[in-house]
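pasting the sequence and the predicted model now:
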Amino acid sequence: MGDPLLHHALRLLAARAYTEAGLRRKLAHRGLPEEVEATIRRVKELGYLDDRSYAEGYIRLNQGRWGVGKLRQALRAKGVSVEVIEGVLADLEPQTDPVAEALELLERYPSRYRGEKAKAMRFLLNRGFPLSAALAAWERYSRTPNPER
């Protein structure tokens, strides 16, 4: 392989997935901006770099733990464009019910809030759930009889 920057990019991508912005940051230390952009274009042409597939995988990995808001924020911090994030989330939204996901988290981690509404709200809001979904989940959770609580 003649291009050392391309070789480095392929080695990085073989180890784990990167966003376009993340790979650009990694390669910036090894080459001129024009060389980095040419390498990014080449890697995209080869099909090894795709922000949409990165976002889909990232959401699949974290959607059981985080709400849509936190997923959106985390992907944005990784340099994924708003259009890609919204497109992936739009494909996902009909399949997910944020209240059901929040309720599942309340049932899975009762020790995090010990039956206290304020702690449960902070727990769910910090996980990226909207306030309305957190409140609805708490209402369902508090109405459900459970001897363990």
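Alright, I've got the coordinates.

all contacts plus neighbour counts: C-alpha atoms, from now on.
Will do.

which elements pack onto the helix or strand hosting residue 22?
For residue 22, the element it lies in under DSSP states H and E is helix 20-28. Contacts defined by 3 or more CA pairs under 8 Å, 6 or more residues apart in numbering; DSSP states H and E place helix 20-28 against helix 4-15, helix 33-46.

neighbouring contacts of the last one?
This means helix 33-46. Applying CA atoms under 8 Å, 6 or more residues apart in numbering, the contact partners of helix 33-46 are 5-6, 9-10, 20, 23-24, 27-28, 49-50.

now, of these, which are buried?
5-6, 9, 20, 23-24, 27-28, 49-50 (16 or more other CA atoms under 10 Å).

switch the residues you listed over to a markdown table; also include distance to residue 104.
Below are these laid out as a markdown table (distance: CA to CA, whole Å):
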| residue | distance to residue 104 |
| --- | --- |
| 5 | 46 |
| 6 | 44 |
| 9 | 40 |
| 20 | 34 |
| 23 | 35 |
| 24 | 38 |
| 27 | 41 |
| 28 | 42 |
| 49 | 34 |
| 50 | 32 |
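
ok, those residues vs residue 92, which is closest?
residue 50 (18.0 Å; CA to CA).

put this beside the first:
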Amino acid sequence: MAEERKDKPAGDAASLRERALRLLARRDYPRAELERKLLGYCAAQSAAGSAADSADVDDEEFAAASAAAVGALLDQLAARGLLSDSRYAENRVRARAARYGNARLEQELRQRGVEAEVRADALAGCSSEIERASALWRRRFGCIPGDANERARQMRYLAARGFSGDTVRRVLATAADDSDDVREDDEAC
């Protein structure tokens, strides 16, 4: 049985492909994240196989063969257009840009294993950070802070969502300038 395991590094290539397609049917994945999931699946299959075999098999050789099988599968999926880091990054940015700043979006993409060039292209395709921060501020607060504590709270809220300090200051300064044109009694928080 140990010989069978060496011949089939990822359990069964068909089951590995089926698992990848099932994951991609639910949502887009960046290549690095899908690779981690599939390698975890291979490791689980390996552990189940070695527990059943209880034979001494070289786990490093098995892991290298599994990694090669996963890499080949990911190359096939990318060639067919089923796996695309740029599509994933664009969709992720589009879905979350209204609530988060560029720093947060960049960090999320980096954690998912998206390359720097793809991250930059995806972020360049979204609307300006100041417009998004202003819209978020209006939805959340809508009025100029009356005291320093409230102003600090609003600034922390925007900063915690990944908006740069300069953007946060500009949003609140623009809101303060706009409030000068409106009567003060209409702006009470």
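Nice, thanks for sending it over. Just so you know, these numbers come straight off a predicted model, no measurement behind them.

rewinding a little: Throw the contacts of helix 33-46 of the first structure into CSV and include distance to residue 83 of the first structure, thanks.
Below are the contacts of helix 33-46 of the first structure laid out as CSV (distance: CA to CA, whole Å):
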residue, distance to residue 83 of the first structure
5, 29
6, 27
9, 25
10, 26
20, 14
23, 19
24, 19
27, 24
28, 25
49, 17
50, 13
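
the strands in the second structure, which residues?
In the second structure, no strands are defined using DSSP state E.

okay if I get the helices and strands packed on helix 20-28 of the first structure as a markdown table plus distance to residue 143 of the first structure?
As requested, those are exported to a markdown table (distance: least, CA to CA, whole Å):
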| stretch | distance to residue 143 of the first structure |
| --- | --- |
| helix 4-15 | 47 |
| helix 33-46 | 51 |
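
if we compare these, which one ends up closest to residue 131 of the first structure?
helix 4-15 (37.7 Å).

can you tell me how far the aligned partner of residue 77 of the first structure in the second structure is from residue 92 of the second structure?
Aligning on TM-score structural alignment places residue 77 of the first structure opposite residue 111 in the second structure. According to CA to CA, to the nearest Å, residue 111 of the second structure stands 13 Å off from residue 92 of the second structure.

neighbours of residue 29 of the first structure, how many?
If you count neighbours by other CA atoms under 10 Å, residue 29 of the first structure ends up with 10.

quick one: map it onto the second structure.
So, by TM-score structural alignment, residue 29 of the first structure is matched to residue 40.

okay, residue 111 and residue 92 of the second structure: which has more neighbours?
It is residue 92, of residue 111 of the second structure and residue 92, that has more neighbours when counted by other CA under 10 Å, with 18 against 11.

which residue lines up with that one in the first structure?
With TM-score structural alignment as the criterion, residue 92 of the second structure matches residue 58.

now do the contacts for the equivalent of residue 142 of the first structure over in the second structure.
In the second structure, the residue paired with residue 142 of the first structure is residue 176, using TM-score structural alignment. By CA under 8 Å, 6+ apart, the residues touching residue 176 of the second structure are residue 144.

mind running it again at 6 Å?
Listed by CA atoms under 6 Å, 6 or more residues apart in numbering, residue 176 of the second structure has no contact partners.

and residue 59 of the second structure, how far from residue 40 of the second structure?
Distance of residue 59 of the second structure to residue 40 of the second structure, computed by CA to CA: 14 Å.

ugh, wrong one, I meant residue 175 of the second structure
Relative to residue 40 of the second structure, and taking CA to CA, residue 175 of the second structure is found at 50 Å.
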